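J.: A structural model of the following input is requested.
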Amino acid sequence: MPPFLDGQSSVNVTLFFTPGGILSLDSINQIFMFTGPFTLIWTDLSLAWNKSLHDVHVISIDPTPIWIPEIFLLNAEGNTRISLPSHPSVYVTHNGTVVMVMRDKFRTICVTDAFDFPFDEQNCELNLIPVEAFVNLSATLTRNPVLSSILMKKSEWVLKNVTNKNIYIDGFEIKSVTLTLKRQSLFYVLSIIIPMALTSIMNAFVFILPADSGEKVSFLVSIFVSHAVFLNFVYDIMPRTSTRVPKIMIYLICILLQSFLSLLAVITTLRIRNNKVQGDHKRVSTVVDQTVGDCSTGMSKMKDRLHNLDSQKLDSILFVVSLFIAILNTIVLIT
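T.: Below you'll find the predicted structure:
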């Protein structure tokens, strides 16, 4: 039997929510799991007593025989009803105030936007509504910095802010609590961004390698393969339902494109150099038949120096351009 007060057709219930620990935020499946006590407070005069006759102010009771408000968590993953834990804490004061504390793990649906990954912030909502229409629910947020710092110490996410608002849909009032979470990005910076930035800069150094070493193409192919591995790793941790393509994916694609263009430039310059060398050898051999051997040898060395000078100049220009592109891509990603 609902504990209606005299002359009232509704029961006022106050809900206190204290964010505890963030267990996980699965960006792929869009599932947010957290812990935190929900405290419900209402008045039931049938449970009141005269404290002057009994020197007792607060008692703990079994919640089975009394009326308890039921709350729906609308965006819960699975069962939307906030069910009572096996051993809820229910306390009653002498004036009939009932306080029930429910501690449990909760799973909700949280649509994430990974555009700024791994420097992103996510807003996860808890939409609460009473089951009975006569329940007048009011939600209040409380924060315990000490508890949050202990429980969130080993979490990937940090609770940045908590806000609440009322949403009205078809005459129903929904209490919406928004938790703003910020990702701790140090792990991803050290394991993904820094290695990718270094390999991106290494693309430019292929133009410093001597052409006669024969390692330019194999060097670029090795870098290209490492970028493909990183792209596959990032793809596995990105949500499939993101409304925007993450910047880190665009960054990886730009690096792959840079590697491809560097490989194309190296192959082209090597081809042009080899054609010039072959042409010079033919001309030098013709001159050798018509002139003195010492003069032909000097002419051959002079032409080789001129061609090497042209190749070094072109490689220097390509090195500067490639290095500038690599640094620019990294700056755009982290800003």
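J.: all contacts plus neighbour counts: C-alpha atoms, from now on.
T.: Noted.
J.: chain center to the top helix by length along the chain: distance?
T.: If you go by DSSP state H, the chain has its longest helix at helix 247-290. What separates the centre of helix 247-290 from the centre of its chain is 41 Å, taken as C-alpha atoms, centre = their mean, to the nearest Å.
J.: packing partners of that helix?
T.: Here helix 247-290 touches helix 194-204, helix 216-237, helix 293-334, going by 3 or more C-alpha pairs under 8 Å, 6 or more residues apart in numbering; DSSP states H and E.
J.: who wins for proximity to Leu137 among those?
T.: Ranking the helices and strands packed on helix 247-290 by their distance to Leu137 (criterion: C-alpha to C-alpha) puts helix 216-237 first, at 38.7 Å.
J.: just the angle for the closest one relative to helix 247-290, thanks.
T.: For helix 216-237 against helix 247-290, the angle by axes from the mean of the first three to the mean of the last three C-alpha atoms, to 10 degrees is 170 degrees.
J.: now do the buried residues in helix 216-237.
T.: Neighbour counts over helix 216-237 (16 or more other C-alpha atoms under 10 Å) mark Lys216, Phe219, Leu220, Ile223, Phe224, His227, Phe230, Leu231 as buried.
J.: going by distance to Ile194, which of these wins?
T.: Scanning the buried residues of helix 216-237 for proximity to Ile194, where the rule is C-alpha to C-alpha, the winner is Phe230, at 11.6 Å.
J.: wait, which of the buried residues of helix 216-237 is closest to Tyr168?
T.: Among the buried residues of helix 216-237, and counting by C-alpha to C-alpha, the member closest to Tyr168 is Leu231, at 43.4 Å.
J.: how many neighbours does the nearest residue in space to that closest one that is not next to it in sequence have?
T.: Among residues not flanking Leu231 along the chain, Leu252 sits closest, at 6.3 Å (C-alpha to C-alpha, 6 or more residues apart in numbering). Neighbours of Leu252 under the rule other C-alpha atoms under 10 Å: 21.
J.: got it, and Val56?
T.: Other residues near Val56 come to 12 when the count uses other C-alpha under 10 Å.
J.: same check on the one 10 residues further on?
T.: By the other C-alpha under 10 Å criterion, the neighbourhood of Ile66 contains 14 residues.
J.: ignoring the adjacent residues along the chain, who's closest to Met299?
T.: Excluding the flanking residues, the one nearest Met299 by C-alpha to C-alpha, 6+ apart is Val284, at 7.7 Å.
J.: want to put them side by side, so please do this one too:
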Amino acid sequence: MALSYSWFDEKLRWNPADFEGRFKTEIDVTKIWRPALKLVSPSQKSERLDKEYDMAIVSATGQVTIMVNDIFYSSCAVKITYFPFDTQQCEIWLANPEYGKLLTFTPTSMEMDTSFFLDNPIWEVVKTSLKVVPTSYNFNFVCGIQIERRATFYTLNLLTPILILMVLNSMVFVLPAESGERVGFSVTLLLSVAVYMTIISDKLPNSSKPSPILAYVLVAYLGQSALICIKTILSLRMFYRDENIPVLF
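T.: So this is what the prediction gives:
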């Protein structure tokens, strides 16, 4: 993640004419005052965004700008109810806990600059946002990002095979009862669904709250396949029933 933030420091102003027209310079961040920005919702240890090896760009007007290029680990709630057609909304909260409400933020844009984002084969960035959220003790700078899962892989490898099995399972009643293949056909499809669910269990998100609707659909289809197998056995039992045995009501 690349992040830049700036502020004005009156003590760092100078007249460019007194320094051979030099308007900008670079200073080690450890030698000047800078706000201690930290992640409010880190997934690991909370640390300052700027590091000791970063450099600050200072202009003659007193404007100080720090460019931060690093990997930040933040946590956010994930909703997988509509997996694999889910959309996630994640927010990265930044704050300065040292100064509280004495320090506020002013975003220069309402959206994040995504020109440096690398294309991801699993997720696609749909929308970004930048805003300031006040709390009782400070101001939080919130970077929001909305990502959408690319569902082509899951459609071809998860949904298409199960749809084919559903169609084949319903064709068991088309087979003539005299062929003797109904029970074997229905049992084979029941085992196919059971084996298929075992294979794709690693592809489904491991979450119980909430659970993806696709998991319930697969369990329902497994029950439906078992019910078709039972109906097939009962229908053949009635078809080959001895006509001399009276029917009891």
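J.: one step back: now render the helices and strands packed on helix 247-290 of the first structure as JSON lines, adding distance to Leu74 of the first structure.
T.: Listed next are those as JSON lines, based on distance: least, C-alpha to C-alpha, whole Å:
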{"stretch": "helix 194-204", "distance to Leu74 of the first structure": "41"}
{"stretch": "helix 216-237", "distance to Leu74 of the first structure": "27"}
{"stretch": "helix 293-334", "distance to Leu74 of the first structure": "36"}
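J.: most packed of the ones you listed?
T.: helix 194-204 (a mean of 20; mean count of other C-alpha atoms under 10 Å).
J.: which stretches of the second structure form strands?
T.: Shown for the second structure, the strands assigned by DSSP state E span residues 2-8, 24-28, 38-39, 55-59, 63-69, 87-95, 123-134, 139-149.
J.: okay, those in a markdown table with mean neighbour count and distance to Met171 of the second structure next?
T.: Below are these laid out as a markdown table (neighbours: other C-alpha atoms under 10 Å; distance: least, C-alpha to C-alpha, whole Å):
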| stretch | mean neighbour count | distance to Met171 of the second structure |
| --- | --- | --- |
| strand 2-8 | 14 | 57 |
| strand 24-28 | 14 | 74 |
| strand 38-39 | 20 | 57 |
| strand 55-59 | 20 | 70 |
| strand 63-69 | 18 | 59 |
| strand 87-95 | 19 | 36 |
| strand 123-134 | 16 | 38 |
| strand 139-149 | 19 | 34 |
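J.: just put these in a markdown table and tack on distance to Leu49 of the second structure.
T.: Listed next are the strands of the second structure as a markdown table, based on distance: least, C-alpha to C-alpha, whole Å:
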| stretch | distance to Leu49 of the second structure |
| --- | --- |
| strand 2-8 | 9 |
| strand 24-28 | 15 |
| strand 38-39 | 6 |
| strand 55-59 | 13 |
| strand 63-69 | 7 |
| strand 87-95 | 9 |
| strand 123-134 | 17 |
| strand 139-149 | 13 |
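J.: closest to Asn157 of the second structure out of the ones you listed?
T.: strand 139-149 (14.9 Å).
J.: residues in the first structure aligned with that closest one?
T.: With TM-score structural alignment applied, strand 139-149 of the second structure matches the range 173-183 in the first structure.
J.: contacts for that stretch?
T.: The contact list for stretch 173-183 of the first structure (C-alpha atoms under 8 Å, 6 or more residues apart in numbering) reads 118-129, 138-139, 156-168.
J.: for the strands of the second structure, which one sits closest to Leu102 of the second structure?
T.: strand 139-149 (8.9 Å).
J.: and the closest one against the first structure, how far off on average?
T.: Average distance, strand 139-149 of the second structure versus aligned residues of the first structure after superposition (mean C-alpha distance after the TM-score superposition for the first structure): 1.7 Å.
J.: tell me what angle that strand forms with strand 87-95.
T.: 160 degrees.
J.: what angle do strand 139-149 of the second structure and strand 123-134 make?
T.: With the same axes, to 10 degrees defining the directions, strand 139-149 of the second structure sits at 160 degrees from strand 123-134.
J.: who's sitting farthest from the centroid in the second structure?
T.: Asn244 (64.9 Å; C-alpha atoms, centre = their mean).
J.: please list all residues in contact with the residue most central in space within the second structure.
T.: Nearest residue to the geometric centre of the second structure (C-alpha atoms, centre = their mean): Gln88, 4.9 Å. With contacts defined as C-alpha under 8 Å, 6+ apart, the neighbours of Gln88 of the second structure are Val78, Lys79, Gln146, Ile147, Glu148.
J.: if we can go back for a sec, what's the burial count for the residue nearest to Met299 of the first structure?
T.: 16.
J.: can you check the one 5 residues further on too?
T.: Other residues within reach of Asp289 of the first structure, judged by other C-alpha under 10 Å, total 10.
J.: aligned to it, what sits in the second structure?
T.: Aligned counterpart of Asp289 of the first structure in the second structure: none (TM-score structural alignment).
J.: state the distance from Asp289 of the first structure to Ser259 of the first structure.
T.: 45 Å (C-alpha to C-alpha, to the nearest Å).
J.: just Asn274 of the first structure next, same as before
T.: Asn274 of the first structure is 22 Å from Ser259 of the first structure, by C-alpha to C-alpha.
J.: the more surrounded of the two?
T.: Set Asn274 of the first structure next to Ser259 and count neighbours by other C-alpha under 10 Å: Ser259 wins out with 24 against 12.
J.: can you find the partner of that one in the second structure?
T.: Residue pairing (TM-score structural alignment): Ser259 of the first structure is matched to Ser225 of the second structure.
J.: check contacts around the closest residue to that match other than its chain neighbours.
T.: Leaving aside its sequence neighbours, Ser225 of the second structure sits nearest to Leu190 (C-alpha to C-alpha, 6+ apart; 5.6 Å). If you count contacts by C-alpha under 8 Å, 6+ apart, Leu190 of the second structure has them with Leu222, Ser225, Ala226, Cys229.
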